[in-house]
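*Asks:* One predicted model, sequence on top.
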Amino acid sequence: MASSIWIQGHSRSGKTNRACQEFARWIRAGNFGLPEANDLPVGINNPDQPDDFERSIDPAIDPAPYEQGNRSSRSRLNNRINDRQLASQSVLTLSVNAKQRQKLNDRLTQIGNGQYPVTAETPLSFFRREVELYWPLLINLLGKVKNVGKIKAQFPIVLRVENEQELASEFWEEVLDQGTIAMPGVGRERLVRRMLDLFLLAANSGKSLDSFAGLGDRGIESLEGDQPPAMVWQEISKALTAWRHHCWQNGLLTYGIITDLYRYHLLPHAEYRARLAQRFRYVIADDVDEFPAIACDLCKFLLDHGAKGVFTFNPNGSARLGLGADPAYWLELEQEAETIETLEHSQSSSIAEVALAPILDLVIDPNVYPDMGGDFSNYSNLGTDFRDFRNLNDCTIAIETTSRAALLRQCADIVAEAINTAIETERVKPNEIAIIAPGLDNIAEYALREILSKKNIPFMPLNPQKPIVNNPQVRSLLTLLTLVYPNLGRLVNRDQVAEMLVVLSQVFNRSFGGGVNNNTELDNFGQENLAQDQFSQNSPAVALAAIGSTGQADRQTQPESAPTARSPITRLQSTQTTIDPVRAGILADHCFVPHPDQPRLLESKNYSQWNRLGNQVSYAYEQIRAWIEAQSSQLTPLLLLDRAIQKFFIPTNPSYDQLSTLQELIETAQYYWQIGYRLNWPEAEIITRFINLIRQGTITSNPYTPNMPDDSVIFASIYQYRMARGSHKIQFWLDLGSSLWQTSRAAFMYGAPLFRHDWDGQPWTIQREQEIDQRRLHDALQDLLHRTTDRLVFCYSELGTNGQLQVGSLSGLIDLATPIDQSVYAPPELETNAQNDQ
């Protein structure tokens, strides 16, 4: 095996920096296709000048090397630079997720001044790219597999998780009805999800589906039922094999199928192996304790064929241990590494130096520290361990309440006070505070957001994922589809129509806001919407990108011959909504005609007391109704959604969150129609499935945020915070008494321990599961403690949201911290109460 460096250390110990230094050394050594050092002009990455690798070789910045020779020498130098840039892409960098990949890529780009681009990937993105790139080769290989048959030569489509769940449930419907696959107490949807997760775990571990038959009764949960456990596992293997062949034949790829194709068909292929060894001569894998075993097989292959490697490993990491990570398998590379480096000290001070030992001791044995009644004057007489106890008391704060509602209120007050209080002559900024919870819930997020927003403190969840159906604009667009396309009448009701009228009429607010000029805009809006040939044909991306110049765009689209006569409507007073919910309900009750095939809207005058609506409401309603009637059912639904967004939402200047939600809706629609066309679904069936899918709430909007806002308090779960790889001055540990700190299954797939390479083949008992929970808690606590530098705030309420007493394994920590009324962070009202008590 070629030379490799194994770098290990705890969080924030500088492992990634050390890997970047090795990359810089490769540049200085003249690798990546560089000419010999003697042939280089002075100042261009000469290895005899250690700091010169950071200098730019752009002739506009450093023209000296280009002035030393004639035109031919400059041409040869340019060719060498181009060769060097091309050769530097032989460096394969692997990161745990997309954000960490971008961060690592930016750091390497900065080191090489943009002259050494590398191939930056996550393990899954690399497998996906390779499978798509070599898909023609895979078609020939898969056609030779038994019981598969001929595969069509069509470009593959990668299924999202929600689409995978939907299609797999339909494909296995007959098998599930027969009851040959059953797990006691597990519903159908959950069973399908478990089976798909088992497929992914098997692919990540490099195990075939045939190995399922050997699991027998050694699962996490017993499979007692009508069938013996061994037979159930065998049936699961057959069902997954049939599902895999079905996806092959239709050109559909899932995460599990992608990894399975790469491991068993692409990586063993001789031609691919030869090309792979030529393409990548260097590999940098950051945080390999989070990677699956299949990524280790890839790195082993590259090292065996002469590549140089740098691997970073955190012994207390493995946040993805239940999601396919296999740190024990990666330790095999440590035994074969040429150099092993251990980083002991953090790049910046953290409270782990004083808080780690006593916290872990108390988690192991809650009776390790006796009740001292808050008197630490004689702690030195109790041994060395109690010195750590006293140090822990100095750097931690305790917030203790009876109810969780009071805890959230007090936690937000302390956050505000911490930001407004000077500590060691420096103020704490909002982005230096993180609130970490074992499990996120809407109550905590809403309460903290509302309280902090009223105090003008920005607050943001770390990885917000809200169902797009929660957005009224999305629901209105779905209702709009049912009024344009036939045979969708059963998917709409009066309440949905009323909501659509309220939301779509908001575009008229600015037109009724007063002023003569606005009246011209209003009249032109009606004319534009009634003119079919004036609809924009722009793509959804262009429509959404127009948000920054909506006002100018609207004025430019007005015809030059627009009427200028004043209208009585402009004399109306502006209101918050053009069609308010009450009048929208009246219109829906009297002007909406339900029908299973073609529901429609009638004129507002069909309401006998139409004069009670008012001119403003009647006009807006008629404009919406006329726009709907002007649409043709022959129009592509994607184009209809695009036109509706441009006409009703873009002029209202939506916020970033609203814009990202609309973008997610358009992208989901485009993606879903591709699947429908691939599977030969009728157009009406695609629309029906799409509406039902969105309304189920499985589609979430994930706005792209390459960097965290600089002025926001972060709210995250333990898993989200650990994967973000950040650090803060102050951490708030919310719900300290919750049992979710130890037993949370948010980052755990069913059967995950059975597919790790360190599994000994013995039945997975409850006792072994508890041991894993304890180890996972220890790793999480160490990771969190190394990521805070100033204070740690324990937030504990005696009662949880459900009213039950909270007695989790971390409850005892509340007694080791300084009470909040004795802390510099205490709000004025708490200080006053404390003085009154004295």
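*Replies:* Alright, I've got the coordinates.
*Asks:* drop to CA atoms for contacts and neighbour counts, all remaining ones
*Replies:* Noted.
*Asks:* Which parts of the stretch 401-550 of the chain are helices?
*Replies:* For the stretch 401-550 of the chain, the helices defined by DSSP state H, counting those that start in this stretch occupy 404-420, 442-454, 472-484, 494-504, 516-530, 540-545, 550-556.
*Asks:* Is it possible to get a markdown table of these that adds distance to Leu159 and mean neighbour count?
*Replies:* Listed next are the helices of the stretch 401-550 of the chain as a markdown table, based on distance: least, Cα to Cα, whole Å; neighbours: other Cα atoms under 10 Å:
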| stretch | distance to Leu159 | mean neighbour count |
| --- | --- | --- |
| helix 404-420 | 40 | 20 |
| helix 442-454 | 29 | 15 |
| helix 472-484 | 22 | 22 |
| helix 494-504 | 30 | 22 |
| helix 516-530 | 36 | 18 |
| helix 540-545 | 21 | 16 |
| helix 550-556 | 35 | 13 |
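*Asks:* Distance-wise, check the closest residue to Gln598 other than its chain neighbours relative to Leu501.
*Replies:* Nearest non-adjacent residue to Gln598, counting by Cα to Cα, 6 or more residues apart in numbering: Pro486, 5.3 Å away. Pro486 sits at a distance of 20 Å from Leu501 (criterion: Cα to Cα, to the nearest Å).
*Asks:* and what of Asp388?
*Replies:* 64 Å.
*Asks:* my read: Asp595 touches Leu491, true?
*Replies:* No Asp there; residue 595 is His. No - using Cα atoms under 8 Å, His595 is not in contact with Leu491, being 10.2 Å away.
*Asks:* In addition, the following structure is provided for comparison:
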Amino acid sequence: MVSYSVWIIGTSRSGKTTRLVEHFCRWLQNENHTYELFYTKKQKLQASTCITKPLYLEKTEPGVLVLAANDENRRELGDKIVTATLGKYPVRAKTVLGFFQDEVILFWPLLIQSLNLKAQFPVRLRPETEQELATKLWRSQLDEETLRRAGVNEYRLVRRILDLLQLAAYSGKVCEDIAEILQKGLQENGIDLEPEFLGSLLLDWRNWCLERGLLTYGIITELYSQHLLSDRNYQQYLTQRYQAVLADNVDDYPGIARQLFDFLLDRGAVGAFSYNPDGAVRLGLGADPNYLEGLAGRCQVESLTGQPSESLADRLATPMVELVTESMVLSGLPEAVRSIQTISRAQLLRQTAEVIVNAIKSGQVEADQVAIIAPGLDAIARYTLVEILVKQNIQVESLNDQRPLISSPVIRALLTILALVYPGLGRLVDRDAVAEMLVVLSKKRETPQIRRQEAEGRRQEVENSTQNSTISTDIDPVRAGLIADYCFVPHPDRPNLLPVTTFERWDRIGYAASTAYSEILEWLEKQRSQQELRLIPSPISLLDRAIQRFLWNGSNLPYDQLAALRELLETAQHYWEIDTRLRQTPLRRVEGQGGRGTEEELLTQQRQSPLRGEPPHSAGSSALSATIAEFIQLLRRGTITANPYPLRPIGPAKKAVTLATIFQYRSSRRSHRWHFWLDAGSPLWAKGGAATLFGAPFFLQDRLGEPWTAEDEKLAEQERLRRILADLLSRVSQKVYLCHSDLAVNGQELLGPLLPLVHACVPFEPLTSAATH
């Protein structure tokens, strides 16, 4: 039987996505085949109609399942399809996990019936909330002895255990099989934790979540693969709805996606899949490229031969990979590859920034055609590069810069407001926090000049003026420190701020600062009185009031500050939604490990003060204060919360240098004319690092449960390095700078796998740069 499905294989930027879109358009026009109508539920269609007429959309559910590897790729794929079809065929592209989530929520009543769950609407847990609740549920079992045997702290151990559930679900395995897989895989790894113990924790966690209608990515995937995909009613719906599947970059898909594709193809659907042999960016995070590659046997294979146009891969990929992996001796690399070599890393960061400044100032390259890529970006490197470039009026865009919310002064100020308004939170606020809050909240209001600039449409001037206005405040740090020293009264239950006249020399504060402080004080007193009268619906309302009154105030906030505020509000909204759900659940004994006590005892422990373990003083307000305290403590621990929506600014992209880690850059699938590979001598180039979850190799289909040996790790590092080099070289068209320092930050000598490349290329001789002055 002839298969009309296609398997498109090609390297990065070889035109795979474009080819997929072409197949999509061909399906709609039905130029060559006589398939059933994708966009309707009609079961029969005359062949002559298919050939002579395009497939117009009737007002029914779409008939093509469009999937992408991540959210950014999803948006781009959707935009390309809309552009190619002139917007005639609305398509909703999804990530694989996003599709699973939508289906589980849509068919939740079916799952309630089959699993005998409580009839309540499901709520998805964000990763930070998942971590917090799992820690509380397991805390009685994760004692000091267990942590010592695991060799990691409580946070890392909880994250590792939760990742096991996610990895198992991605591979199509049920939670009950995790212990058996770990028993085989961990036997040579020397980890002194019983697989049965880890499996029992995950079973308790999964059952605890399902009883309350709480869903994590791992639970969602397990519900879909083990219950929905095997349900006859759902199978009938899936067959009727989707007559075609379009999947881009399937090398980054989890193994369970193969089961979905096989089911659709078995039911007569047609598919188009793109595969990058140098991809597998998410290998170690649940992706199973080898298993997905088996789909090629069911399709017509199209190979996009040749390297991408205007890339260095055709000339450099093979010799550079051989030089690194086989220790080949070369006389030298072409001039397109140069090295920047220094002794210390501080010198390397400065010199790299100077080379970029000189190249942009001299017109050799535009800022948006330069990318700085590193195996890992610490705060010092990020700050140094951004500081030098911004001082030279060169903008920098950090890809997916997921810094903790607490790192923003605006967020810290808003959390201080919560501690001052709600009772029982006095131990969470100190003089330094109060002083910072006064500085942030005393931002000067926008002037008529800024309003005129905005009316005239001079966006850049408005942006600069607005950014300056956020720095210009009525209360400077010195005056804020004086006010906090003399007017702040610490108290465990009711910390207070006194009038500025309490300070004997309050005349030193000045009129502007005194007026601004009095306004802040008056607003806080008003919020306290309303809180006592229960006129503030929730802490989220208080945060919104503070933002409206002191931060926004009719002005245009910078995008990064606006994103942080959205992130805070979304995180708070989610946190209180989960808290409300947990309060509605009747108390009952927790199933699973015996001897842990009742759930009532666990929740009582959860509601204790996070500072000293003291029980709440009263049932009503103290419970809310305890929840607020837990929320503040969650953020202060540096928790990385989910990105807010929208994820990127609206409008044309700004001219900015891209700063990213290897994983971030490859995931974004961008390309640039110039690359600067930072820390080229680092051993992290061959390591998975944060992009590899604990136990990931145990759940790959071709080696399910097999032990992971040192030899396996060595081969995996070599293959990972080969893919990284080939992929990055496919994304650069003119120059590659290998930036290497002899010594790392800790003073150790750097002897990474890319060091042969550094020695084989032409050293760059820096010129005198304006960045040094």
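*Replies:* Good, I have the coordinates. From a predicted model like this one, the values you see are computed outputs, not experimental measurements.
*Asks:* how about the residue nearest to Gln598 of the first structure, what's its match in the second structure?
*Replies:* Alignment note (TM-score structural alignment): Pro486 of the first structure maps to Pro423 of the second structure.
*Asks:* In this structure its match contacts Ser625, no?
*Replies:* Yes - using Cα under 8 Å, Pro423 of the second structure is in contact with Ser625, at 6.7 Å.
*Asks:* Show me which strand runs longest in the first structure.
*Replies:* strand 788-797 (DSSP state E).
*Asks:* What range does the helix or strand following that strand cover in the second structure?
*Replies:* Following strand 788-797 of the first structure in sequence order, the next helix or strand is strand 818-819 (DSSP states H and E). Using TM-score structural alignment, strand 818-819 of the first structure corresponds to residues 762-763 of the second structure.
*Asks:* contacting residues for the match of Pro486 of the first structure?
*Replies:* 493-494, 621-622, 625 (Cα atoms under 8 Å, 6 or more residues apart in numbering).
*Asks:* same deal with Lys15 of the first structure?
*Replies:* Neighbour list for Lys15 of the first structure: 7-9, 312-313, 343 [criterion: Cα under 8 Å, 6+ apart].
*Asks:* what's the answer for Lys118 of the second structure, then?
*Replies:* With Cα under 8 Å, 6+ apart, Lys118 of the second structure has these contacts: 112, 211-213.
*Asks:* Of those, which belong to helices?
*Replies:* 112, 211-212 (DSSP state H).
*Asks:* what's the closest of these to Glu58 of the second structure?
*Replies:* Here the nearest of those to Glu58 of the second structure, counting by Cα to Cα, is Ile112; it sits at 32.3 Å.
*Asks:* if I look at that closest one, how far off is Arg581 of the second structure?
*Replies:* From Ile112 of the second structure over to Arg581 of the second structure (counting by Cα to Cα), the distance is 17 Å.
*Asks:* again with Glu713 of the second structure
*Replies:* 44 Å.
*Asks:* could the contacts of Lys15 of the first structure be laid out in JSON lines, adding neighbour count, distance to Leu303 of the first structure and secondary structure?
*Replies:* Listed next are the contacts of Lys15 of the first structure as JSON lines, based on neighbours: other Cα atoms under 10 Å; distance: Cα to Cα, whole Å; DSSP: H, G, I helix; E, B strand; the rest coil:
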{"residue": "Ile7", "neighbour count": "24", "distance to Leu303 of the first structure": "16", "secondary structure": "strand"}
{"residue": "Gln8", "neighbour count": "21", "distance to Leu303 of the first structure": "19", "secondary structure": "strand"}
{"residue": "Gly9", "neighbour count": "20", "distance to Leu303 of the first structure": "22", "secondary structure": "strand"}
{"residue": "Thr312", "neighbour count": "23", "distance to Leu303 of the first structure": "15", "secondary structure": "strand"}
{"residue": "Phe313", "neighbour count": "26", "distance to Leu303 of the first structure": "17", "secondary structure": "strand"}
{"residue": "Leu343", "neighbour count": "16", "distance to Leu303 of the first structure": "23", "secondary structure": "strand"}
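*Asks:* export the residues you listed to CSV and tack on distance to Leu639 of the first structure?
*Replies:* Shown next, in CSV, are the contacts of Lys15 of the first structure (distance: Cα to Cα, whole Å):
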residue, distance to Leu639 of the first structure
Ile7, 53
Gln8, 53
Gly9, 53
Thr312, 48
Phe313, 49
Leu343, 56
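*Asks:* wait, which of those is closest to Pro753 of the first structure?
*Replies:* Nearest to Pro753 of the first structure among these, with distances taken as Cα to Cα, is Phe313, at 20.1 Å.
*Asks:* What sits closest to the closest one if chain neighbours are left out?
*Replies:* The nearest residue in space to Phe313 of the first structure (Cα to Cα, 6+ apart) is Gln8, at 4.6 Å.
*Asks:* For the one you found, list the residues it contacts.
*Replies:* 15, 312-315, 340-343.
*Asks:* I figured Ser668 of the second structure hits Arg75, correct?
*Replies:* No - with contact defined as Cα under 8 Å, Ser668 of the second structure does not reach Arg75; the gap is 11.4 Å.
*Asks:* The residue sitting furthest away from the middle of the second structure sits in which helix or strand?
*Replies:* Relative to the centre of the second structure, the most outlying C-alpha is that of Glu504, 50.5 Å out, by Cα atoms, centre = their mean. In the assignment (DSSP H and E), Glu504 of the second structure maps to no helix and no strand.
*Asks:* hmm, back to that, may I see the contacts of Pro423 of the second structure organised as JSON lines, with neighbour count, distance to Pro644 of the second structure and secondary structure added?
*Replies:* Shown next, in JSON lines, are the contacts of Pro423 of the second structure (neighbours: other Cα under 10 Å; distance: Cα to Cα, whole Å; three-state DSSP):
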{"residue": "Asp493", "neighbour count": "14", "distance to Pro644 of the second structure": "33", "secondary structure": "coil"}
{"residue": "Arg494", "neighbour count": "17", "distance to Pro644 of the second structure": "33", "secondary structure": "coil"}
{"residue": "Ser621", "neighbour count": "17", "distance to Pro644 of the second structure": "30", "secondary structure": "helix"}
{"residue": "Ser622", "neighbour count": "20", "distance to Pro644 of the second structure": "30", "secondary structure": "helix"}
{"residue": "Ser625", "neighbour count": "21", "distance to Pro644 of the second structure": "26", "secondary structure": "helix"}
